[in-house]
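Student: How does the following fold in three dimensions:
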Amino acid sequence: MQRFIVLDTETTGLSPDNGDRIIELGCVELVGRKPTGNNLHLYFNPERDSHEDALRVHGLTTQFLSDKPKFAEKARDILAYLQGAQLIIHNAPFDMGFLEKEFSLLGLPPLKTAVAGVTDSLALAKELFPGKRNSLDALCDRLGVDNSGRTLHGALLDAQLLADVYIYMTRGQHALLGDDGQSGSAHDSPAQRIDLRQYQLPVLPASAQELAAHEETLAAIDKASGGKTVWRSAQS
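Tutor: Presented below is the predicted three-dimensional model:
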């Protein structure tokens, strides 16, 4: 069964190439689309101060981090934990850029060679909700995930919220596929595989409100594409 790790980091700033470092790592393990409790949460001493803007976001002071281990002390444990997993990260290029920089500074192989792959949940959200705000807070509000405890950004809390958001965003896929994301096999039990041909399924027409919401979404997609959507030209 596929092992997923929902991952988030907090950093001293925005640019690993300019010396910014990871100060917090939070990971939530999902197996069969369910949290296992086998999570990873670490703080790091970056040996530098956070930028003021970053400090306002995460609240992790230099004093608080001063007695925490350096990333180098935990790097191999992190690689062992993430080995073979499919990573789920919101705005993945940002976090992966920092992680790859940290491993590179230590002369370790790139993280991407140790994991099965990386899913960018922000890219997924933009496909599902084009033209909408798709920050983690916005997705929590849209999908009914309780984020009332998120007064500051925290890597583990954000990973836990993102795990719930990801499960909600992919629940349609889950209904069509097995828990591990693979199509059903010949060994599936009758309770798992139901032949819908025996049922006369009703056809439910969309309501006026649903049609209006659909048209609003189409208009947002058309606007985002600069008026280049195929269906608009086909209708004209």
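Student: Every contact and neighbour count from this point should use C-alpha atoms.
Tutor: Noted.
Student: which residues of the chain fall in helices?
Tutor: For the chain, the helices defined by DSSP state H occupy 52-58, 62-65, 71-82, 92-105, 121-128, 136-143, 155-169, 171-176, 208-224, 230-235.
Student: tell me the most buried of those helices?
Tutor: A comparison of the helices of the chain by mean neighbour count, using mean count of other Cα atoms under 10 Å, puts helix 155-169 on top with a mean of 22.
Student: Kindly reformat the helices of the chain as CSV containing distance to residue 196.
Tutor: Supplementary listing: the helices of the chain in CSV, determined by distance: least, Cα to Cα, whole Å:
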stretch, distance to residue 196
helix 52-58, 50
helix 62-65, 57
helix 71-82, 39
helix 92-105, 39
helix 121-128, 27
helix 136-143, 29
helix 155-169, 24
helix 171-176, 13
helix 208-224, 26
helix 230-235, 32
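Student: One more, so I can put them side by side:
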Amino acid sequence: MSRQIVFDTETTGLSAENGDRIIELGCVELVNRKLTGNNLHLYLNPERDSHEDALKVHGISNEFLKDKPKFAEVVEDILAYMQGAEIIIHNAAFDVGFLNKELELVGRPPFATYVSGVIDTLAMAKEMFPGKRNSLDALCDRLGVDNSGRTLHGALLDAELLADVYINLTRGQDALLIADDVQDGGTGPQAVQIDLRGIVLPVLRASEAELAGHQEVLAQIDKASGGKTIWRTFESGEKAVP
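Tutor: Presented below is the predicted three-dimensional model:
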């Protein structure tokens, strides 16, 4: 069984090292890439006020958080839920940094001690879409994930959106999962062998107009390169110079 937790936090500010704290924690569980509904959502009393800029982002008032549990009071529940899972986070360094600071404050080892690994979807997106905006909203737009309900940042909502984004980013892995099902004797789709030797593929020849158009494009490229295109060398029968 492959268990993954899609994870997000909201915080009082941007710097755990300077005393900012987690105020909301949202977790969405995936088992074999399927949503299970076994989610974890907590508001936390950070024992300090949120910065004004942070309030504009998450909209969670200081007054609302006053009667919520402190991190130390729920740390056991959080770690038991996360235990052994692979964690999926957008911009993992930020959330893991805050978790590590919270764990340090209660005398616990770093977050990596409790989980099997962390996947950073921001790093994944930057590799897949270099040079493009790769915020959660941008990825939702690019991948067709409905984020119309996201007027403010919220940990659980963002984790749910990120789960959809992650599934879309890794859609090509479905084939691997099917293969695993076959090897494990599961009830998923079974591999079917097809004999291709009897299949004759038609050969579509280029028309005279298409060939002429192709030669025209090659001539333009050859002219732009100052006559240095490699195919002209082969056409003349000369040996290409490495």
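Student: And the helices of structure 1: which comes nearest residue 20 of structure 1?
Tutor: helix 92-105 (8.3 Å; Cα to Cα).
Student: From residue 115 of structure 2, how far off is the residue nearest the centre of structure 2?
Tutor: A centroid search over structure 2 (Cα atoms, centre = their mean) returns residue 121, at 2.9 Å, as the residue closest to the centre. Distance, residue 121 of structure 2 to residue 115 of structure 2, using Cα to Cα, to the nearest Å: 17 Å.
Student: Then residue 10 of structure 2?
Tutor: 21 Å.
Student: quick one, which of those two is more surrounded?
Tutor: Legend: neighbour count by other Cα atoms under 10 Å for residue 10 of structure 2 and residue 115, higher for residue 10 (26 against 16).
Student: quick one: contacts for the more buried one?
Tutor: When contacts are counted by Cα atoms under 8 Å, 6 or more residues apart in numbering, residue 10 of structure 2 is found next to 22-25, 58, 153-155.
Student: got it, and residue 218 of structure 2?
Tutor: Not one residue lies near residue 218 of structure 2 by Cα under 8 Å, 6+ apart.
Student: Could you find the counterpart of it in structure 1?
Tutor: In structure 1, no residue is equivalent to residue 218 of structure 2 according to TM-score structural alignment.
Student: Wait, a helix at residue 218 of structure 2?
Tutor: Yes - counting by DSSP: H, G, I helix; E, B strand; the rest coil, residue 218 of structure 2 is found in a helix.
Student: List the contacts of residue 117 of structure 1.
Tutor: 85-87 are the contacts of residue 117 of structure 1 under Cα under 8 Å, 6+ apart.
Student: just to revisit the earlier point, which residue is the nearest non-sequential neighbour of the residue nearest to the centre of structure 2?
Tutor: For residue 121 of structure 2, ignoring the flanking residues on the chain, the nearest one in space by Cα to Cα, 6 or more residues apart in numbering is residue 90 at 4.9 Å.
Student: shouldn't the one you found be in contact with residue 122?
Tutor: Yes - proximity of residue 90 of structure 2 to residue 122 meets the contact threshold set by Cα atoms under 8 Å, at 5.1 Å.
Student: and for the two, which residues touch both?
Tutor: Residues touching both residue 90 of structure 2 and residue 122 (Cα under 8 Å, 6+ apart): there are none.
Student: returning to what we had before: of the contacts of residue 10 of structure 2, just say which sits nearest to residue 178 of structure 2.
Tutor: The shortest approach to residue 178 of structure 2 among these belongs to residue 155, at 31.7 Å (Cα to Cα).
Student: Could you give the number of residues near the closest residue to that closest one other than its chain neighbours?
Tutor: In space, and not counting its chain neighbours, residue 155 of structure 2 is closest to residue 26: 4.6 Å by Cα to Cα, 6+ apart. Other residues within reach of residue 26 of structure 2, judged by other Cα under 10 Å, total 22.
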